[in-house]
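J.: A structural model of the following input is requested.
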Amino acid sequence: MNENNDTYNDVPESDYHIPVLYKETLEGLQIQPDGIYVDCTFGGGGHSRGILSQLGPEGKLVVFDQDADAEQNVPDDNRMLFVPHNFRHLQRFLRLHRFSKVTGILADLGVSSHQFDEAERGFSIRFDGPLDMRMDRRQPVTAVDIIKTYTQQQLHKLFEQYGEVTNAKTLAAHLVQFRQHASLTSIDSFRALLQPVVKGNPNKYLAQVFQALRMEVNDEMGALKDMLQQAAEVLQPGGRLAVITFHSIEDRMVKNFFKQGTFDEVPDNPFSTEQREDVWKVITKKPVTASEEELKRNPRSRSAKLRVAEKL
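T.: Sure, this is the predicted structure:
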């Protein structure tokens, strides 16, 4: 897999989102013109347009996105089907539309630039707006609900695991102590509440807190687990799964699943007699990361890691 691209002139860009690791992902999927492909995270449609450009008239592309805003980016192409739901329902909707097996699956787990840039969605610390963070606005639980109802222990675990917040325990205790008397109607009011416990660079600290809340609101880890398990079921032998992660927990989960079919580290035991049937052939021995050129064009690609595996 070539990680060095000389030019990015053909990467489809929009105000909605710039697709990361575009060429590397398409290369990793090894698009077959008559194949059936799934883009689990349609977003701005950048990766999808790349897949469509390599599909012939018999090829099909099924795209998922739980964010209603993404539907505005769907091209007029009868080879493509848009499913307005979370990719954790991958198998259910493929069956519903009579696709028993598919040739390749892509999941770009990053939040779209559009979501970050829309103040009323509550994803970014750059704007004031409601503390929402729902990707699917049909679901009832918002970031405010989590801040107000989670126990101190739950909040501690959340900020420690998903945000890697250095003083997660102190932060959780502070929120529980003051949340009933604080106004949590907006991002600005939440920032003011956090002010006494912020450590180090305030912007980095707040970004970590927001990341943790967003991952919890949208159950991102649970959805990823569901999708990976179903991908193993719906991919045909020789089909490929490409996953782009932006968080160390996500990347570790994908790495372990590709390597040993589980989500946890399995220690090597030379005395074990248990026979494990391999499901995947790992294509990317190390995760593919953005080139220097891409980093200049799109700084948000800095934490992106692409892993590709082939179904045995």
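J.: CA only for contacts and neighbour counts going forward, please
T.: Fine.
J.: which residues of the stretch 151-300 of the chain fall in strands?
T.: 235-245, 280-282 (DSSP state E, counting those that start in this stretch).
J.: May I see those organised as CSV, with mean neighbour count and distance to Thr170 added?
T.: Below are the strands of the stretch 151-300 of the chain laid out as CSV (neighbours: other CA atoms under 10 Å; distance: least, CA to CA, whole Å):
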stretch, mean neighbour count, distance to Thr170
strand 235-245, 23, 29
strand 280-282, 19, 41
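J.: The structure of the following sequence is requested for comparison with the preceding one:
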Amino acid sequence: MKHKSVLLKESIVAIEPKSGGIYVDMTLGAAGHTKKILELSSPDGVVIAFDKDKEAIKHAEDTLKKTYEDRLILINDDYANLREHLDRLNIETVDGVIMDLGVSLDQLTSDRGFSFNVDAELDMRMDRRKPLTAEQIVNHWDLEDIERILRVYGEEKFSRRIAKAIVKNRPITSTKQLAEIIELAVPRNVSRKIHPATRSFQALRIVVNDELESLQIGLKSAIESLSPKGVVCVISFHSLEDRIVKNIFRDYKKEGIIRPLTKKPITPTEDEIKSNRHARSAKMRCAIRLPQEA
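T.: You can find the predicted model right below:
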């Protein structure tokens, strides 16, 4: 199955890529957004694409770099370091920024433990240069810390029961083993619209990759790096991310720096959800940079 970029049409319409523009894809992934921006900003629009995952960078090098050459700048780093790289490239402002915070299908089907649908080691690192893994959290963190991350980052109401089950069943070495432990810890009479392990896996991934801290730093840098009338779009997939985006937009709106383009987040159409079930929880918020008075 091929990865499909969520809300691709809607985000591209909001950013309006044009020839001569400079755009940033903060989350390259399978390069769907980057490719479309490059196509629409021909002949000389530039895309600077970030990804912590070395495999995502390599995929873009293999599939896009020969075609777009100097118009595509690939950076294997956390997008929280956006400003540092723009300064290195002598770029003061950019004309559009997109952030798709979802995990790519390539990552979900990899052997790095992002999904319980693939039995694999408990890694979950997007950047394998980083030391912390999900295996270390599950097997070496204490009960209170595991309970806290499941409750805070997974919004898991059975966080205490799950944390106790994890500690009791150590050592845990695979995604399948962890998912089974979590499933047995959750009461059977609870409504199961999603797999019982979904929220816990989400929480572990967020902590391993420091995702929410990166989002706060990266989004603020993106807004501050926009040129007047430049647009930033953020596609999130759970309430913690959406809340951060909403609050940052609110703060910058109060300062007269941006104007949100919609009162409520944009969500996928029924047709998109039917063709791509991973789109079902997506929400997109966009904002435009306002001219600043001298």
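J.: quick revisit: what's the closest of the strands of the stretch 151-300 of structure 1 to Gln115 of structure 1?
T.: Among the strands of the stretch 151-300 of structure 1, strand 235-245 comes nearest to Gln115 of structure 1, with 16.9 Å by CA to CA.
J.: now that closest one: which residue numbers in structure 2?
T.: Strand 235-245 of structure 1 corresponds to residues 226-236 in structure 2, going by TM-score structural alignment.
J.: same thing with stretch 44-60 of structure 1?
T.: The aligned range for stretch 44-60 of structure 1 in structure 2 is 30-46, by TM-score structural alignment.
J.: end to end, how far does the matching stretch reach?
T.: This stretch, stretch 30-46 of structure 2, spans 18 Å end to end (CA to CA, to the nearest Å).
J.: buried ones in that stretch?
T.: Buried residues in stretch 30-46 of structure 2, counted by 16 or more other CA atoms under 10 Å: 30-35, 37-39, 41-42, 44-46.
J.: Could you do stretch 177-194 of structure 1 as well?
T.: For stretch 177-194 of structure 1, the neighbour count (16+ other CA under 10 Å) marks Leu184, Ser186, Ile187, Asp188, Ser189, Phe190, Arg191, Leu193, Leu194 as buried.
J.: Including distance to Leu175 of structure 1, could those residues go into a markdown table?
T.: Shown next, in a markdown table, are the buried residues of stretch 177-194 of structure 1 (distance: CA to CA, whole Å):
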| residue | distance to Leu175 of structure 1 |
| --- | --- |
| Leu184 | 11 |
| Ser186 | 15 |
| Ile187 | 14 |
| Asp188 | 15 |
| Ser189 | 13 |
| Phe190 | 10 |
| Arg191 | 11 |
| Leu193 | 8 |
| Leu194 | 8 |
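J.: now, which of these sits nearest Leu171 of structure 1?
T.: Comparing these against Leu171 of structure 1 with CA to CA places Leu194 closest, at 7.7 Å.
J.: quick one: contacts for the closest one?
T.: Going by CA atoms under 8 Å, 6 or more residues apart in numbering, Leu194 of structure 1 touches Leu171, Leu175.
J.: Asp111 of structure 2: how many residues sit nearby?
T.: Applying other CA atoms under 10 Å, we find 17 other residues in the vicinity of Asp111 of structure 2.
J.: Skip the chain neighbours and tell me the closest residue to it.
T.: Once flanking residues are discounted, Asp111 of structure 2 sits nearest to Ala120: 5.2 Å by CA to CA, 6 or more residues apart in numbering.
J.: what's the neighbour count on that neighbour?
T.: Ala120 of structure 2 - counted by other CA under 10 Å - has 20 other residues nearby.
J.: I figured it was touching Ser174, is that so?
T.: Yes - under the criterion of CA atoms under 8 Å, Ala120 of structure 2 makes contact with Ser174 at 5.4 Å.
J.: quick one: common contacting residues for the two?
T.: Common neighbours of Ala120 of structure 2 and Ser174, using CA under 8 Å, 6+ apart, are Gly113.
J.: measure the residue nearest the centre of structure 1 to Gly200 of structure 1 for me?
T.: Nearest to the geometric centre of structure 1 sits Leu109, at 1.5 Å (CA atoms, centre = their mean). Look at Leu109 of structure 1 and Gly200 of structure 1: by CA to CA, they are 27 Å apart.
J.: now do Arg297 of structure 1
T.: Noted for Arg297 of structure 1: a distance of 28 Å to Gly200 of structure 1, by CA to CA.
J.: For these two, indicate the residue with more neighbours.
T.: Arg297 (12 against 9).
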